[in-house]
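[1] What would the 3D arrangement of this be:
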Amino acid sequence: MRADHRRLRHDRRRARPGRRFTAPAPNRLWFCDITQHRAKDGWVYCAAVIDAFSRRIVGWSISDRITAEIVVDALEMARWRRRPEPGTVVHADRGAQYTSWLFGHRLRQAGLLGSMGRVASSGDNALIESFWSTMQRELLDRTNWDSRTQLASAMLEWIEAFYNPTRRHTALGNLSPADYETLHTPAATAA
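    You can find the predicted model right below:
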């Protein structure tokens, strides 16, 4: 029993990314978080999963309620799209949705390693916080949203039609997340 406990502590320490926001390949390190924005008829919540390798949003979910299901839906989309190997580190803050039994259970079922930031330290999740800041500046603050439906559609379109395929990043050599992955993955170099 003691050996299992020590191994678990070691695995958790190894899983913590600290403030390293890069990965040597896709699907090794993911960051998760939730943001919210107001429309005239109420709040819209968006949960996302970002891959540290390419800064690509690999999973997301949008809802008018902030529950554990929204973060699980984003994780499930990421798993479905990317099919990560067991051992992928999934880092989140200590929000109630990420500390929920449901989220932890899904991580364990998939063989993913959960990681949590320190209490009151947004710096541990800076990669996805930067994504939210970009979305805020480039999309959300530019319009007064009439409805949650309009806002949710705009978020979805911004992620899938602009951010992932088109938006350039200086950290990626001025490539978009999709272009960076195409250029820097083994399948791309073998072709």
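[2] alpha carbons only for contacts and neighbour counts from here, please
    Fine.
[3] What's the separation between the residue nearest the centre of the chain and A126?
    Centroid check for the chain by C-alpha atoms, centre = their mean gives V49 as the closest residue, at 1.7 Å. Applying C-alpha to C-alpha, to the nearest Å, the value for V49 to A126 is 13 Å.
[4] Now do the helix or strand containing S130: everything it contacts.
    Using DSSP states H and E, S130 falls within helix 126-138. With C-alpha atoms under 8 Å, 6 or more residues apart in numbering as the test, helix 126-138 has contacts from R19, F21, F31, C32, D33, T35, V49, I50, A52, S122.
[5] Here is the second sequence; please produce its structure so I can put it next to the first one:
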Amino acid sequence: MGIVASAKRIMRLMTRHGLVPLSRSAKRYSSYKGEPAKAPKNLADRDFHAEAPNRLWVTDLTEFSIPAGKAYLSPVIDCYDGLPVAWTIGMSPNADLANGMLADACSTLKDGGKPIIHSDRGCHYRWPGWIRICKEHGLTRSMSAKGCSPDDAAAEGFFGRLKQEFFHKRSFAGVTMDEFIGMLDEYMVWYRDRRIKTEFGTGIMDRRRGLGLVA
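    Model (predicted):
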């Protein structure tokens, strides 16, 4: 009707008259497909702190929906300082996406590095390929309780920051899937190498260099 009003005024009027907006909540991607076999114990037990690198890793999959289609990110995060150790991005949340990420992460381990790898109960982390990679590199598997997101809070928190900084309130109209995947990969590299972490007052990699953990 051409009437301009502030959002706060609209909210007050709606509250006064008992009006509720019709909205569609975003659907969170879930890879849970039931219980194919007995799950490992939850060794993390919601304590996502580690005294040194490569003691405790967390992983999960998240979905990005843009006009051109859907993309999926599979990272592994080191609970020592939040470093994205490795990640894969693809257009299908399949076993290759998760297994490729884990293999890349394991390739960074030095002799004696055998972290706990904590995940939710997604099917990707129950399939033979994932279990084989864990056994080959001496990783200990840990899993959340069924449908309990606080058990995977470290991964959820990472995705929350990522989407707040990179994805939400941003238009990807006209962006192809290849372009989007490239943009997301660039963000992940920036997050790992340059993003300032308030807790440290510097970037994660710069802090590791200062501690002599990386060259």
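[6] Can you pull the TM-score for these?
    TM-score of the superposed chains, computed with TM-score structural alignment, normalised by the length of the first structure, equals 0.83; 174 aligned residues with a C-alpha RMSD of 1.9 Å.
[7] Could you work out the most separated pair of the contacts of helix 126-138 of the first structure?
    Spanning the widest gap among the contacts of helix 126-138 of the first structure are R19 and T35, at 20.5 Å by C-alpha to C-alpha.
[8] Between these two, which is the more surrounded one?
    Higher neighbour count among R19 of the first structure and T35: T35, with 16 against 12, using other C-alpha atoms under 10 Å.
[9] which residue lines up with that one in the second structure?
    Under the alignment (TM-score structural alignment), T35 of the first structure maps onto T62 of the second structure.
[10] and if you look at T67 of the first structure?
    So, by TM-score structural alignment, T67 of the first structure is matched to N94.
[11] Strands of the second structure, start to end?
    Ranges of strands within the second structure are 56-59, 62-66, 69-78, 83-90, 116-119, 140-143, 196-197, 202-203, based on DSSP state E.
[12] Switch the ones you listed over to a markdown table; also include distance to T15 of the second structure.
    As requested, those are exported to a markdown table (distance: least, C-alpha to C-alpha, whole Å):
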| stretch | distance to T15 of the second structure |
| --- | --- |
| strand 56-59 | 41 |
| strand 62-66 | 32 |
| strand 69-78 | 36 |
| strand 83-90 | 43 |
| strand 116-119 | 41 |
| strand 140-143 | 43 |
| strand 196-197 | 39 |
| strand 202-203 | 44 |
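[13] looking at those, which is buried most?
    strand 56-59 (a mean of 26; mean count of other C-alpha atoms under 10 Å).
[14] That strand vs the first structure, average offset?
    Compared with the first structure after the fit, strand 56-59 of the second structure shows a mean deviation of 0.5 Å (mean C-alpha distance after the TM-score superposition for the first structure).
[15] Which elements pack onto that strand?
    With contacts taken as 3 or more C-alpha pairs under 8 Å, 6 or more residues apart in numbering; DSSP states H and E, strand 56-59 of the second structure sits against strand 69-78, strand 116-119, helix 153-162.
[16] Helix 153-162 and the first one, what's the angle between them?
    Read that as strand 69-78 of the second structure. Here strand 69-78 of the second structure runs at an angle of 130 degrees relative to helix 153-162 (axes from the mean of the first three to the mean of the last three C-alpha atoms, to 10 degrees).
[17] packing partners for strand 69-78 of the second structure?
    Against strand 69-78 of the second structure (3+ C-alpha pairs under 8 Å, 6+ apart) you get strand 56-59, strand 62-66, strand 83-90, helix 95-106, helix 177-193.
[18] do the second one as well
    For strand 116-119 of the second structure, the packing partners by 3+ C-alpha pairs under 8 Å, 6+ apart come out as strand 56-59, strand 140-143.
[19] Kindly reformat those as TSV containing distance to K110 of the second structure.
    Listed next are these as TSV, based on distance: least, C-alpha to C-alpha, whole Å:
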stretch	distance to K110 of the second structure
strand 56-59	15
strand 140-143	16
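[20] who wins for proximity to T88 of the second structure among those strands?
    strand 56-59 (11.5 Å).
[21] just to revisit the earlier point, can you say which of the helices and strands packed on strand 116-119 of the second structure is nearest to A68 of the second structure?
    Among those, strand 56-59 comes nearest to A68 of the second structure, with 25.9 Å by C-alpha to C-alpha.
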